[in-house]
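Trainee: Output the structure for:
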Amino acid sequence: MAKYTESVCRLCRREGQKLFLKGDRCYTNKCAVDRRAYAPGMHGQARGKKPTEYGIQLREKQKVRRIYGVLEKQFRGYFDKAARQKGMTGENLLRLLERRLDNVVFRLGFASSRPEARQLVTHGHITINGKRVDIASYLVSTGEAISIKESSKDNNRIKEMAESLKDRAVPAWLSLDINSITGTVINMPTREDIQIPIEEHLIVEKYSR
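Mentor: Just a heads-up that it's a prediction; the model follows:
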């Protein structure tokens, strides 16, 4: 499967804001957005042209794709699925993205970033209801319990993560048991649970052209 292999800090600089793709580094003075607050590339500092309506819609779509780590074809698939569901397409889209297993692992605090969460999933460190699941795009459902595989709890990085869980706040649609390092999906996410500056109506407008 194709994947992005270049510096993720370039993605944040291109969108002009922190997407928190490097975990704890994003909160330090080493963050690329703080150090170089302009687009990457040799003409990055020269970009001052007012964006078009289409350009604004494109940037919003690219921003959301990059936040959740989804490639173009897969993102379009989520959009088409959201459009077939009842309710507002933009909100349906965000709810689908929030239900991705790698995002849930990140939201529970089992990883410092979504890329790290994706790595935990694909390397087989995560279980759902006691069964190992290594598909990052798996959509969680109400009642499912997400845990660290028992044999993985001796991993040094996972031990560090477990120690920091007491300071972690999880979204209202999830619950977290720190002692067993287990999170449970108690509800489906709502738009109010997604505290990310996203204007999903711009994405809908782009795909509606």
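
Trainee: contacts and neighbour counts: CA atoms only from here.
Mentor: Fine.

Trainee: Regarding T127, what is its secondary structure?
Mentor: Using DSSP: H, G, I helix; E, B strand; the rest coil, the secondary structure recorded for T127 is strand.

Trainee: And the one 10 residues further on, by the same measure?
Mentor: In the three-state summary, S137 is assigned as coil, counting by three-state DSSP.

Trainee: Please name the residues that touch it.
Mentor: By C-alpha atoms under 8 Å, 6 or more residues apart in numbering, the residues touching S137 are R100, L101, D102.

Trainee: dump the residue contacts of the second one.
Mentor: Shown in contact with L101 (C-alpha under 8 Å, 6+ apart): V121, I135, A136, S137, Y138, L139, V140.

Trainee: Spatially nearest residue to Q45, not counting backbone neighbours?
Mentor: Y38 (5.7 Å; C-alpha to C-alpha, 6 or more residues apart in numbering).

Trainee: I figured that neighbour was touching R13, is that so?
Mentor: Yes. Between Y38 and R13 there is a contact under C-alpha atoms under 8 Å: 6.0 Å.

Trainee: measure the residue nearest to Q45 to K86 for me?
Mentor: As judged by C-alpha to C-alpha, to the nearest Å, Y38 and K86 stand 40 Å apart.

Trainee: Quick test: name the residue nearest the centre of this structure.
Mentor: Nearest to the geometric centre of the chain sits Y68, at 3.2 Å (C-alpha atoms, centre = their mean).

Trainee: this one next, for a side-by-side:
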Amino acid sequence: MARYTGPDCKLCRREKTKLFLKGSKCLGAKCPIESRPYPPGEHGRGRTKESEYQLQLREKQKTRRIYGVLEKQFRNYYEEANRKSGKTGENLLSLLERRLDNVVYRAGFAKSRDAARQAIRHNHILVNGKRVNIPSFLVSEKDIIEVRGKSTDLTPFVVARAESEAHQVPAWIEIVSDKMRILVHSLPVRQQIDTQVQEQLIVELYSK
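Mentor: Next up, the predicted model:
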């Protein structure tokens, strides 16, 4: 399985914003973007003229990196969103939000999407009572996602349970913290997604 294995903090610096890829490190003073808020590399501090294409490309790259998706898979999500009725950009974000690794992260059961992917790959997560170890699995309305019984005593999930009251979750899911369970009440719509991206720029880029 292809995946990005480089330094996550360089991705945040390249996009000149926090992508929250490293969990609690992103919230502290040790976050590299606090001390070096410019792109990495020899010419990172240089001035660049931002063209229309560059703005569209950077928005696509930022969105792709937030959700931890490689280019081919991201393009597939776009094509699927384009086939659906409604606005393509909003459909695209809805598909990305429905990824199982994102749902586990949004619920507060993992500090980052990377950590959520690891939990899923290690068979700690059940969907409707069945083991699912595919992070890109798309959840559906009325799905029940939960931490496997034997895994609830592992430190990351114990911490998540203790911090559940302070964690804000999207309106389209509900958390039953004592049972480490996620209830999917509906599919996400744009108003319920707080990801700071301009999806219309992505649509314009792929429409060229």
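
Trainee: Compare neighbour counts for Y38 and K86 of structure 1 and give me the winner.
Mentor: Legend: neighbour count by other C-alpha atoms under 10 Å for Y38 of structure 1 and K86, higher for Y38 (21 against 8).

Trainee: Going by contacts, tell me the helices and strands next to the longest helix seen in structure 2.
Mentor: Criterion DSSP state H: the longest helix present in structure 2 is helix 52-67. Applying 3 or more C-alpha pairs under 8 Å, 6 or more residues apart in numbering; DSSP states H and E, we find helix 52-67 of structure 2 packed against helix 8-15, helix 199-206.

Trainee: what angle do the last one and helix 52-67 make?
Mentor: Looking back up the chat, that one is helix 199-206 of structure 2. 120 degrees (axes from the mean of the first three to the mean of the last three C-alpha atoms, to 10 degrees).

Trainee: how big is the offset of helix 199-206 of structure 2 relative to structure 1?
Mentor: Superposed on structure 1, helix 199-206 of structure 2 shows a mean distance of 0.4 Å to its aligned residues (mean C-alpha distance after the TM-score superposition for structure 1).

Trainee: Flag every buried residue along that helix.
Mentor: E199, L201, I202, V203, L205 (16 or more other C-alpha atoms under 10 Å).

Trainee: could the residues you listed be laid out in a markdown table, adding distance to K150 of structure 2?
Mentor: What follows is the buried residues of helix 199-206 of structure 2, written out as a markdown table (distance: C-alpha to C-alpha, whole Å):
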| residue | distance to K150 of structure 2 |
| --- | --- |
| E199 | 40 |
| L201 | 44 |
| I202 | 42 |
| V203 | 43 |
| L205 | 46 |
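
Trainee: Count residues in the vicinity of L94 of structure 1, would you?
Mentor: So L94 of structure 1, with other C-alpha under 10 Å, has 21 neighbours.

Trainee: ok, then the element right after the helix or strand it falls within?
Mentor: Here L94 of structure 1 sits within helix 89-98, counting by DSSP states H and E. Proceeding N to C from helix 89-98 of structure 1, the next assigned helix or strand is helix 101-107, under DSSP H and E.

Trainee: List the buried residues for whichever helix or strand comes after that following helix?
Mentor: Next along the chain after helix 101-107 of structure 1, taking DSSP H and E as the criterion, comes helix 114-122. For helix 114-122 of structure 1, the neighbour count (16+ other C-alpha under 10 Å) marks R114, P115, E116, A117, R118, L120, V121 as buried.

Trainee: Which residue in structure 2 aligns with the fifth one?
Mentor: Yep, that's R118 of structure 1 we're talking about. R118 of structure 1 maps onto R117 in structure 2, with residues paired by TM-score structural alignment.

Trainee: doesn't I125 make contact with its match?
Mentor: No. Using C-alpha under 8 Å, R117 of structure 2 is not in contact with I125, being 10.0 Å away.

Trainee: In this structure L187 of structure 2 contacts E141, no?
Mentor: Yes. Between L187 of structure 2 and E141 there is a contact under C-alpha under 8 Å: 5.8 Å.
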